[in-house]
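*Asks:* What follows is a protein structure lacking sequence information:
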């Protein structure tokens, strides 16, 4: 087996434009995302890249909801009210946090995982993973167009009442809330796992 080539060397090679783009991805906190957000045509371009994900059986097990403008505050108000239903003793800071969840970035894209149980040949997990891939591809596409983005969930992603508010079906769930906007600062690099430490060669038992 040939020795592993240095990931850093590959990323710095002249022919590594695509790898460099992958290596440059950073999550930008939602509070650090401001106007301008993507135009309608820019969003469509991002989604054109986001749908190019592994999809066993071509099921397209995901769809997208865009939340922008006043709809962000409307959703935040509803989520804050739902939070108080669940936790009547919540303090003002917690309620304010829920109310502002979707109001920082100019655009929030909800990636909805579609898990209709109409094909037992394709496990639900594989369809959920495809939706997760769409979340990550959308992050990459947003940064590729010069925007910042972050993938968030939080309790609203798992709450049935919020699902109903968003119009999700019985066999749908939120894979992620992708917040997109113009970054107001340069996100720093953080420590990343060493891929060499994570890799082991499988050797069949004698």
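*Replies:* Done, it's in. What you are looking at is a predicted structure, and each value in this text was computed from that prediction instead of being measured.

*Asks:* from here on, contacts and neighbour counts on C-alpha atoms
*Replies:* Noted.

*Asks:* Grab the nearest non-local neighbour of residue 152.
*Replies:* Excluding the flanking residues, the one nearest residue 152 by C-alpha to C-alpha, 6 or more residues apart in numbering is residue 177, at 5.1 Å.

*Asks:* Quick check: the one you found is in a strand.
*Replies:* Yes - membership of residue 177 in a strand is supported by DSSP: H, G, I helix; E, B strand; the rest coil.

*Asks:* Residue 183 contacts residue 37, doesn't it?
*Replies:* No - at 9.8 Å, residue 183 and residue 37 do not qualify as touching, with contact defined as C-alpha atoms under 8 Å.

*Asks:* measure the residue in the chain sticking out farthest from the centre to residue 199 for me?
*Replies:* For the chain, the largest distance from the centre (C-alpha atoms, centre = their mean) belongs to residue 206, which lies 43.3 Å off. Using C-alpha to C-alpha, to the nearest Å, residue 206 is found at 21 Å from residue 199.

*Asks:* that older thread, in terms of neighbours, single out the busier of residue 183 and residue 37.
*Replies:* The neighbour count for residue 183 versus residue 37, taken as other C-alpha atoms under 10 Å, is higher for residue 183 (24 against 21).

*Asks:* correct me, but residue 181 touches residue 29?
*Replies:* No - the criterion here is C-alpha under 8 Å, and residue 181 misses it with residue 29 at 10.3 Å.

*Asks:* what do these two both touch?
*Replies:* Residues within reach of residue 181 and of residue 29 at once, by C-alpha atoms under 8 Å, 6 or more residues apart in numbering, are residue 149.

*Asks:* Second structure follows, compare the two:
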């Protein structure tokens, strides 16, 4: 793939070369303020009906990661009271696996007269992908993960999100280890097709 990518426009080549980097392969340093600012600016180029800019990013690093881990473990204990202590310890340690975690969410306007909630969430998801693409293009690595804590109102409130907002994912960020995953060839057959209108009666 690398030889084929070299002949493409750089933006397209970057998209085709991107691969998620699991937390265990993310090292210090995390992206700094300048890189994060660029990634957020790229995020805001996503399709956004009405210019609502619903995407929100909360950066969590240093000791704050342990506090996030405590929130996640407490959330799991509330949702699943029978969870063994060992499993809670694993949940508590999750944010410590990478130098930075980003809580990505959508600031929803539920009563907007023209733009339904699903469009606001879709716009935010597109923004998150733009953010990840920019992070990768700027020499860092990341992965977008989920967990039950994203649907916990107490977690959402602790992170500063409003009751009507939605948490859409945890983005783990850092510098990729040398053995980071590389993009594999993608088979596009069966994914896209031309539409042929059905014949009339």
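*Replies:* Arrived safely. What you are looking at is a predicted structure, and each value in this text was computed from that prediction instead of being measured.

*Asks:* Not counting its neighbours along the chain, what's nearest the equivalent of residue 140 of structure 2 over in structure 1?
*Replies:* Matched across to structure 1, residue 140 of structure 2 falls on residue 147, judged by TM-score structural alignment. Counting by C-alpha to C-alpha, 6+ apart, residue 182 is the residue found nearest to residue 147 of structure 1 once chain neighbours are left out, at 5.1 Å.

*Asks:* Likewise for residue 184 of structure 1?
*Replies:* residue 32 (5.4 Å).

*Asks:* ok, now which ones touch the corresponding residue of structure 2 for the one you found?
*Replies:* With TM-score structural alignment as the criterion, the equivalent of residue 32 of structure 1 in structure 2 is residue 25. The contact partners of residue 25 of structure 2, by C-alpha under 8 Å, 6+ apart, come to 176-177, 179-180.

*Asks:* Please apply the same query to residue 150 of structure 1.
*Replies:* Applying C-alpha under 8 Å, 6+ apart to residue 150 of structure 1 gives the contacts 27-30, 139, 178-180.

*Asks:* how close does it sit to residue 108 of structure 1?
*Replies:* 10 Å.

*Asks:* list the residues that contact both of those two?
*Replies:* By C-alpha under 8 Å, 6+ apart, the residues touching both residue 150 of structure 1 and residue 108 are 178-180.

*Asks:* ok, and the closest non-adjacent residue to the residue positioned nearest the centre of structure 2?
*Replies:* Central residue of structure 2 (C-alpha atoms, centre = their mean): residue 144, 3.8 Å from the mean position. Computed as C-alpha to C-alpha, 6+ apart, the closest residue to residue 144 of structure 2 that is not its neighbour in sequence is residue 171, at 4.5 Å.

*Asks:* Based on its surroundings, how many neighbours for that neighbour?
*Replies:* Residues near residue 171 of structure 2, counting by other C-alpha under 10 Å: 25.

*Asks:* Quick one: map it onto structure 1.
*Replies:* Per TM-score structural alignment, the equivalent position to residue 171 of structure 2 in structure 1 is residue 178.

*Asks:* For that match, give its distance to residue 106 of structure 1.
*Replies:* As defined by C-alpha to C-alpha, residue 178 of structure 1 lies at a distance of 11 Å from residue 106 of structure 1.

*Asks:* Between those two, which contacts overlap?
*Replies:* Joint contacts of residue 178 of structure 1 and residue 106 (C-alpha under 8 Å, 6+ apart) do not exist.

*Asks:* Name the next helix or strand downstream of the longest helix seen in structure 2, please.
*Replies:* The longest helix of structure 2 (DSSP state H) is helix 117-137. Once the chain leaves helix 117-137 of structure 2, the next helix or strand it forms, by DSSP states H and E, is strand 141-145.
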